[in-house]
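# Following is a predicted model, sequence given first.
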Amino acid sequence: MADFDVIVLGSGPGGYVTAIRSSQLGFKTAIIEKESLGGVCLNWGCIPTKALLKSAQVFEYLKHAEDYGLKADNVEKDFDGVIKRSRNVAGDMNKGVKFLMKKNKIDVLKGFGTLKSGKKVSVKAEDGTETEYAADHIIIATGARSRELPSLKQDGKKIIGYREAMSLEKQPEKMIVVGSGAIGIEFAYFYNSMGTEVTVVEFLPNIVPVEDEEISKQLERSLKKAGIKIMTASEVTEVNTSGDGVKATVKTSKGEQVLEADIVLSAVGIKSNIENIGLEDLGIKTDKDKILVDDFYQTNIPGYYAIGDITPGQALAHVASAEGILCIEKIADMHVEPLDYGNIPACTYCIPEVASVGLTEKQAEEKGFDIKVGKFPFSASGKAKAAGTPDGFVKVIFDAKYGEWLGCHMIGTGVTDMIAEAVVARKLETTGHEVLKAVHPHPTMSEAVMEAVAAAYDEVIHI
């Protein structure tokens, strides 16, 4: 007889959410974790980075107090204090997950889990002892880690990943950030705000390359204005760490140049944690560093499932959580529909923030849609002007024929809290006219969405 109905391997935002939903559905559930409950997201990712970014934002406000008719003299930063606050926030969240495990009567098995045949998992504890557990359903949620490039091997000291970037003992004077996705840009913004001289090197022609081109260009302007150097269509080909700092050779369209810094942060994506967990022994199929699954996360071997960063969908915390809930609800024989990966919001939490969902303008055109595009700048928003945050805009894309909301792209202060309107509206198959006629509160940043839709339909009032 099985020890558990469900065993979840990994306790990140995919794993622990799945375990809680499993317990709610009446399954006897266990979760295996080798390190800290909450995984990268709670301990070294989404949450502690937001704490760092908030400190940077408050520091920026204090430095510009006079813009608000206030005086704040001799404003100083305490880098250690900022890092400490971030770690404390992560610690509190970790305690929160521990409480949720206890509340939902989930067994937490500490150690490294290895999948075995016959729906079993072996858990090796820190002291070396191994215990085997059986379950009717095993859900793999082992997440991912910072990816290493051959030319950029991380040593944890001079060439670092996101994890070390969150807990440096000393603030670097100069930093090179390689990669301009959400992780790279957020750290570039944080360290620049703290006073570090930051250069971002991006291989592709635009920063935040998955975003709409207009958003990318606006963000580049804003970051350059803040003092960040940006090199696009550039590649770090070699890094020399033999001296006091780091010398990075960067290949650009104009030839090679050598950049000097104290530290290089490699933010070139992630690598799935799928090695040494028993996939090969079981014959679980993988492709391009991902475990292959069906619409409800069943692998090719019955009784074994996979969710989150180790599967082909977007590597985002909210995607992992949604996949885990769907997976366990399908196991419980509930009526569920496959996740719509075309309606997943993406957020970058620098200042200005970036948030988007759906197709970019270029993608909509490539798919052959006849489109209506509307934009509304925050410089025309009363709330944004009053708040002193007039940078950025909201851009909406509609199908001209049926009014389907194809995409929404935002850049500005607080837009990561605004994008959900577009996600829900698209889920409900809302048309442009319905958004336009839904009364938005004034004065708010959110009414910029309505105004952008009005612009798409030639009904805009305030520009």
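Received it, and whenever you're ready, just let me know what you need. In this text, all values refer to a predicted model and were calculated from it rather than measured experimentally.
# C-alpha from now on. contacts and neighbour counts both.
Fine.
# Next, count neighbours for the closest residue to residue 463 other than its chain neighbours.
Distances taken as Cα to Cα, 6 or more residues apart in numbering put residue 380 closest to residue 463, at 6.8 Å, once the chain neighbours are dropped. Residue 380 has 16 neighbours, counted by other Cα atoms under 10 Å.
# Residue 380 reaches residue 462, doesn't it?
Yes: counting by Cα atoms under 8 Å, residue 380 touches residue 462, with 6.8 Å between them.
# contacting residues around the residue nearest in space to the middle of the chain?
For the chain, the residue nearest the mean C-alpha position is residue 316 (5.1 Å; Cα atoms, centre = their mean). Contact analysis of residue 316 by Cα atoms under 8 Å, 6 or more residues apart in numbering lists 308, 309.
# adding another structure so you can compare the two:
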Amino acid sequence: MDHYDLLIIGSGPAGFSAAVRAVDFGMSVCLIEGDHLGGAGIMNGALTSKTMYELSQDYSIAARVDRGYRASALSVDYNQVLKTVITAGKEKQYQMLSQIETFAHSEKSLGKIRLLRGYASFEDPHTLYVEAKTGEKLRLSGKHILIATGSRPREYPGLEVDGEHIIDSNGIVSLKRFPERIMIIGSGIIGCEFSFIFSNFKQTEVHLIDRANRVLPYEDDDVGAYVARNLANNGVIIHHTAQLREIIRHPGGFMQTILDYDDGHSKVVEIDVALIAIGRVPNIESLKLENAGIKATDKNTLTINDCCQVLIDGIPSHIYAAGDVTGHSQLYSVAELQGRKAVENMAGTETSPLDYSHMSTLMFFKPELAAVGANEKKLQKEGIPYISAYYSNKLVNRNIAMRSTTGFIKILVSNDSEHRILGVRASGPQASAYIVSVAHLINRGDSLREVLQIFYPHPSVAEGIQECLRAIVGRSIYKPIAFPDDIIIREWTPEAKSL
């Protein structure tokens, strides 16, 4: 039985980042992966879906005719798009594999990484039983063990995924052509992203089921309404307050979906493909956690402390967990930082606890939508007074020059003398680039007064942040009285009526 300093189950963003960080501390690591190297962060998730998004955006821009030029004979082939998407995924996988092989044999590296292809389960708290893809059956022991098995698409009751007509987000790569008509079930981030992707290519009639009467129901109503308008403008047919009752298959491949609406009427829509996008669930069922004394929560997640140690009977253990299995936000960045945090704790390095309250999120819509910190719903739920400032991209010079003025900056600050930044929502070109700087300001607890001392480059889309903050204290160059639809300032206190 081989012994390692660290056994890692899963090579996604949590597992891979942990393996590489462990090498920094001179650890011997065995990285166990039963499927694609990189997990859902690469081949069936973040990288490939965002590659398809970027290609769809490029196509959408090329198809525009309002900029003084026109592309002739523009066409698109799904198989070629898919080939590009898979090439991007493999490019990253080979980068990862090259680094693993370097650390497996380099004499210059203090630590070592062994990649083992197979499926692992617990035999006891320090031992894993691995069924390798080579057919070998191995027993490995570890001083520390990290569970980083990620998640998979949530199943829809009564619908069986066949990879052809009924698919989930993993099944995008199994399609042979652009569907003529697609029904996307779920109006959260994943559902909205794929709605934009397919509608960007203009080859597919896209239907989106929205059970809650607004997409992104966890976001503020104005943000959800904004995204819904953009979806509709992009050609997506949104079925608000609708629930899927049944899908009826017919010879020839087409299907009929029966939708029931809250007002009592029903509608039958003919489609070729149904895409289930109702969230993801952790992968822990095959781990035999009971052999390690671990009990999952009611949500099938693992309870961890600030150092990512799994709690067994309330006591921190030598077993760690990172990524989607922990029940925190299912974000690539969260998984990566948790993996690194776990290893740093194993090595005895003192670090600050991870702060999940100010995570930056990027939603790949048209245009992209970035978020960090609290929204109005959260602040009202907690009874925190705030000022909300909305500033349209229509007034930002760089956006005007880019001919891309759809979007906004929305900033929430504390309703007191400090005016601390509490949260931001931004949509438009480069929103993902400048939202990180705002996250830094929130983490520092900076006040509006301090932030307004910063020089912003001109012309830049980030100037919208500067003007939005100025508007809160009545110092913006363009005034709400002149542009009442583009600059909106509102205050809320616990005594006020909630949203």
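In hand now; what should we look at? None of these values were measured; they are calculated from a predicted model.
# Can you tell me what the residue nearest to the centre of the first structure aligns to in the second structure?
Aligned by TM-score structural alignment, residue 316 of the first structure pairs with residue 331 of the second structure.
# can you check residue 110 of the first structure too?
For residue 110 of the first structure, the residue aligned by TM-score structural alignment is residue 117.
# Can you classify its match as helix, strand or coil?
strand (DSSP: H, G, I helix; E, B strand; the rest coil).
# Tell me which residues touch it, please.
Applying Cα under 8 Å, 6+ apart, the residues near residue 117 of the second structure are 32, 33, 34, 35, 132, 133, 134.
# rerun that using 10 Å as the cut-off
By Cα atoms under 10 Å, 6 or more residues apart in numbering, the residues touching residue 117 of the second structure are 10, 31-37, 130-134.
# go on, residue 341 of the second structure?
14, 17-18, 21, 306-309, 322, 335, 347, 349-354 are the contacts of residue 341 of the second structure under Cα under 10 Å, 6+ apart.
# tell me, what's touching residue 380 and residue 462 of the first structure both at once?
Common neighbours of residue 380 of the first structure and residue 462 (Cα under 10 Å, 6+ apart) are 448, 451.
# so stretch 182-193 of the second structure aligns onto which residues of the first structure?
Going by TM-score structural alignment, stretch 182-193 of the second structure sits over residues 175-186 in the first structure.
# and what of stretch 392-411 of the second structure?
Going by TM-score structural alignment: stretch 392-411 of the second structure matches residues 377-396.
# Mind listing residues that contact stretch 123-136 of the second structure?
Counting by Cα under 10 Å, 6+ apart, 1-3, 7, 9, 32-35, 116-122, 137-145, 287-294, 317-319 sit against stretch 123-136 of the second structure.
# Buried residues in that stretch, which are they?
123, 125, 126, 127, 128, 129, 130, 131, 132 (16 or more other Cα atoms under 10 Å).
# Among the residues you listed, which pair sits farthest apart?
Pairwise distances across those peak at 20.0 Å for 125 and 132 (criterion: Cα to Cα).
# Could you verify my assumption that residue 57 of the second structure touches residue 366?
Yes: between residue 57 of the second structure and residue 366 a contact is recorded at 8.0 Å, counting by Cα atoms under 10 Å.
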